[in-house]
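A.B. asks: Have a look; sequence and predicted model below, questions after that.
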Amino acid sequence: METDRITTMVFKNNSNEFLCVTELNKENQNSVFNVRETDMTFIWNTGEKLNITVDKVPYHLLRNEIIFLTEFHKIDAIDVDTARMVRFNQSFFCIINHDNEVGSKGLLFFGATGVPVVTVDEQIVRDFEISWDIFMREMGQDDILQKDMLQSMLKRMLILSVRILRKSTNLNKLENSQADIIREFNYLVEGHFSKHHDVAFYASKLNKSPKTLSNLFSIVSQRAPLNIIHDRIMAHARLQINYTNLSIKEIAYELGYEDIQTFSRFFKNKEGISPVQYREKNAMLQN
């Protein structure tokens, strides 16, 4: 157990299992940038406002809103009054292996639909507060049951968040098996978007027809499956253009386009400008 100015408490062991809980403020807010391989992060805004930029996209969190991030999200900037951050690695708690217990795969983490933000209303804020208080107390323990208790509190906070997000995204309108199809689609897109751009590939993986997928998504969202695939491709394209020195041709190839013209047409159709113009525009904004 390690303690850093009582605002940060860390659990780690010889098995490379890692969990960190932090009371964020303006003095220590830069700790959010210390992301390691396989880290999952969620930040709960407890102040009046929290401004965070992820992959060049600004998010403005109100009090009791929670943002969920993986190691693949690039945090550019953050401005915190007060917030609470939980960060854990895959060794401590694997989102995939524990999906039947929590149901966060493809929803809170590893989803292709964007960065999830959960709004905790006043009726259940107390549930999160209780979880956090127990979290902090357990971080101070040192016995063979500590890890199990910490995992239980982590699961509780994730389950509470999943419930809110399922309701806000209309997943509650579906049977559990149908909602699981949508979550699995989101997860599959996250893993295969760079090579497979057609709905038929994902439908076959799910043993469903493209029409069935479209019908399910029409119940809960205005976004069709193909839109989700395209949006995920664009998110990665922007990321590579903004943060790497790869040529547009290399980025196109990385995203499964055999020729730069096809990729450029796709990008311009979505962004309004070509990939080259997009890179030049962002370079000017940074100077």
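C.D. replies: Happy to help now that I have it.
A.B. asks: alpha carbons only for contacts and neighbour counts from here, please
C.D. replies: Will do.
A.B. asks: so where do the strands sit in the stretch 51-200 of the chain?
C.D. replies: Taking DSSP state E, counting those that start in this stretch, the strands of the stretch 51-200 of the chain run over residues 57-62, 65-70, 75-80, 82-88, 117-119.
A.B. asks: will you turn the ones you listed into a markdown table that also has mean neighbour count and distance to residue 35?
C.D. replies: What follows is those, written out as a markdown table (neighbours: other C-alpha atoms under 10 Å; distance: least, C-alpha to C-alpha, whole Å):
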| stretch | mean neighbour count | distance to residue 35 |
| --- | --- | --- |
| strand 57-62 | 15 | 18 |
| strand 65-70 | 20 | 9 |
| strand 75-80 | 17 | 9 |
| strand 82-88 | 21 | 9 |
| strand 117-119 | 20 | 19 |
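A.B. asks: could these be laid out in CSV, adding distance to residue 256?
C.D. replies: Formatted as CSV, the strands of the stretch 51-200 of the chain follow (distance: least, C-alpha to C-alpha, whole Å):
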stretch, distance to residue 256
strand 57-62, 24
strand 65-70, 23
strand 75-80, 26
strand 82-88, 32
strand 117-119, 30
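A.B. asks: okay, pairing it with this:
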Amino acid sequence: MIIPDTPFNPASADFFGIYPLTRSLPELQDLSVRFTLFHIVWFTGESSSQYVIDFERYPIAADSLYCLGPWQVHRVSGEPAEGIRIIFSGDIYGDVVNDDVRWLFNPLVNDGVRLKADIVEPLRMLLRLMVRESSGAGETDMLKAYLKAFLLHLIRSGSGERISFGVDAARLMILFSLVDTHYRKERKVSFYASRIGLSPKRLNEILKMATGLTLTALLHYRLIIEARRQISYGKRNFKEIAFDLGFSEQAYFSRFFKKKTGQTPEAFRQQMFKLSKQSG
């Protein structure tokens, strides 16, 4: 599919764009831009490279697709891979998703979707419609309609399984939002359970069924992801990172980080520095 060389200017609240993976978008290095956008990455060919999402590696296969939210760090490791990326703002996301679709963008589940053969052509058709609209009139309501249909097809038929927990899905989305807001300071299960209107035990049961994690494990996961991000950017020292993440002492933070990752913060920063030099 030929994708027109349209500008990448995500300043507007209703930004929407489609770009080949081979096109460089240096503007995404600006974190104030990168961390406001949602991404759908569709790999169209096989590759020996890997897709790195939040510092974990995932395979790249033909017609595999990944949905990513703001604050997630992701890149292709190795040779450039064939595919496209759909990028859109949080405002558009809020207008097109429902509880089922939100699971596609769950930052705890990054295994992606292997598209079944019977769904590939309908998704390609919707993609062609989005490309034509975004490079032509660019009518926001039309783009939203196509994107919503794309995501509904994906959640219905992409993996062969429809993930839905009824009212529990809405509760978990509230939980993820609460964790994202308060994880630096609030580590008690009771804090989150009381705001959702559940007992700590019931909240843990629902979360374990959906993600395989307890709430404590989820909070630790969120802390480690943010710690890795801040360490890899290299702009703060370890003491500043520790205090920002709610640790009273740098030594406590360092022990926590090594226990969860198997590396000291220093070793992880050195590793990220070497990888950045290799990719540069």
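C.D. replies: Here it is on my side, so go on. Keep in mind that what you see is a predicted model, and the values were worked out from it rather than measured.
A.B. asks: And the strands of the stretch 51-200 of structure 1: which comes nearest residue 187 of structure 1?
C.D. replies: Proximity to residue 187 of structure 1, assessed across the strands of the stretch 51-200 of structure 1 by C-alpha to C-alpha, is greatest for strand 65-70 (13.0 Å).
A.B. asks: circling back to that earlier point, nearest to residue 40 of structure 1 among the strands of the stretch 51-200 of structure 1 would be which one?
C.D. replies: Residue 40 of structure 1 lies closest, by C-alpha to C-alpha, to one member of these: strand 65-70, at 4.6 Å.
A.B. asks: who's in contact with the closest one?
C.D. replies: If you take C-alpha atoms under 8 Å, 6 or more residues apart in numbering as the criterion, strand 65-70 of structure 1 is touched by 38-46, 108-110, 115-120.
A.B. asks: For PyMOL, what selects the buried ones among those residues?
C.D. replies: Those of the contacts of strand 65-70 of structure 1 that count as buried under 16 or more other C-alpha atoms under 10 Å are selected in PyMOL with:
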select buried, resi 39+40+41+42+43+44+45+46+108+109+110+115+117+118+119+120
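A.B. asks: Please pull up the equivalent of residue 218 of structure 2 in structure 1.
C.D. replies: Here residue 218 of structure 2 is matched to residue 228 in structure 1, going by TM-score structural alignment.
A.B. asks: unless I'm mixing things up, that match is touching residue 113, no?
C.D. replies: Yes: applying C-alpha atoms under 8 Å as the test, residue 228 of structure 1 and residue 113 come out as touching, 6.1 Å apart.
A.B. asks: residue contacts, residue 259 of structure 1?
C.D. replies: For residue 259 of structure 1, the contact set (C-alpha under 8 Å, 6+ apart) comprises 249, 252-253.
A.B. asks: Give me the subset of the residues you listed lying in helices.
C.D. replies: Here DSSP state H is the test, and the contacts of residue 259 of structure 1 give 249, 252-253 as lying in helices.
A.B. asks: Find the centremost residue of structure 1, please.
C.D. replies: residue 69 (3.5 Å; C-alpha atoms, centre = their mean).
A.B. asks: just to revisit the earlier point, now structure 2: which of the contacts of residue 259 of structure 1 match?
C.D. replies: Counting by both residues aligned by TM-score structural alignment, their matches' C-alpha atoms under 8 Å, structure 2 reproduces these contacts from the contacts of residue 259 of structure 1: 249, 252-253.
A.B. asks: What ranges does the stretch 151-287 of structure 1 have for its helices?
C.D. replies: Shown for the stretch 151-287 of structure 1, the helices assigned by DSSP state H, counting those that start in this stretch span residues 176-192, 199-205, 210-220, 225-243, 248-254, 260-271, 275-286.
A.B. asks: can you redo those as TSV with mean neighbour count?
C.D. replies: Listed next are the helices of the stretch 151-287 of structure 1 as TSV, based on neighbours: other C-alpha atoms under 10 Å:
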stretch	mean neighbour count
helix 176-192	19
helix 199-205	17
helix 210-220	16
helix 225-243	19
helix 248-254	18
helix 260-271	15
helix 275-286	13
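A.B. asks: Minimum distance to residue 74 of structure 1: which of the ones you listed has it?
C.D. replies: Residue 74 of structure 1 lies closest to helix 225-243 among the helices of the stretch 151-287 of structure 1, at 8.5 Å (C-alpha to C-alpha).
A.B. asks: Residues in contact with the closest one: which ones?
C.D. replies: Applying C-alpha under 8 Å, 6+ apart, the external contacts of helix 225-243 of structure 1 come out as 55, 112-114, 189-190, 193-194, 197-199, 213-214, 217, 246, 248, 251, 255, 267, 270, 275, 279, 282.
A.B. asks: Map residue 134 of structure 2 across to structure 1 for me.
C.D. replies: Using TM-score structural alignment, the partner of residue 134 of structure 2 in structure 1 is residue 139.
A.B. asks: let me redo that: residue 124 of structure 2
C.D. replies: Checking TM-score structural alignment: residue 124 of structure 2 goes with residue 129.
A.B. asks: okay, now its match: neighbour count?
C.D. replies: By other C-alpha atoms under 10 Å, 12 other residues sit near residue 129 of structure 1.
A.B. asks: do the same with the one 5 residues further on
C.D. replies: Each residue near residue 134 of structure 1 was counted by other C-alpha under 10 Å, and the total is 14.
A.B. asks: and the gap between it and residue 236 of structure 1?
C.D. replies: Residue 134 of structure 1 sits 38 Å away from residue 236 of structure 1, going by C-alpha to C-alpha, to the nearest Å.
A.B. asks: Which of the helices or strands spans the residue nearest to residue 68 of structure 1 when sequence neighbours are not counted?
C.D. replies: In space, and not counting its chain neighbours, residue 68 of structure 1 is closest to residue 42: 4.4 Å by C-alpha to C-alpha, 6 or more residues apart in numbering. Element membership of residue 42 of structure 1 [criterion: DSSP states H and E] is strand 40-45.
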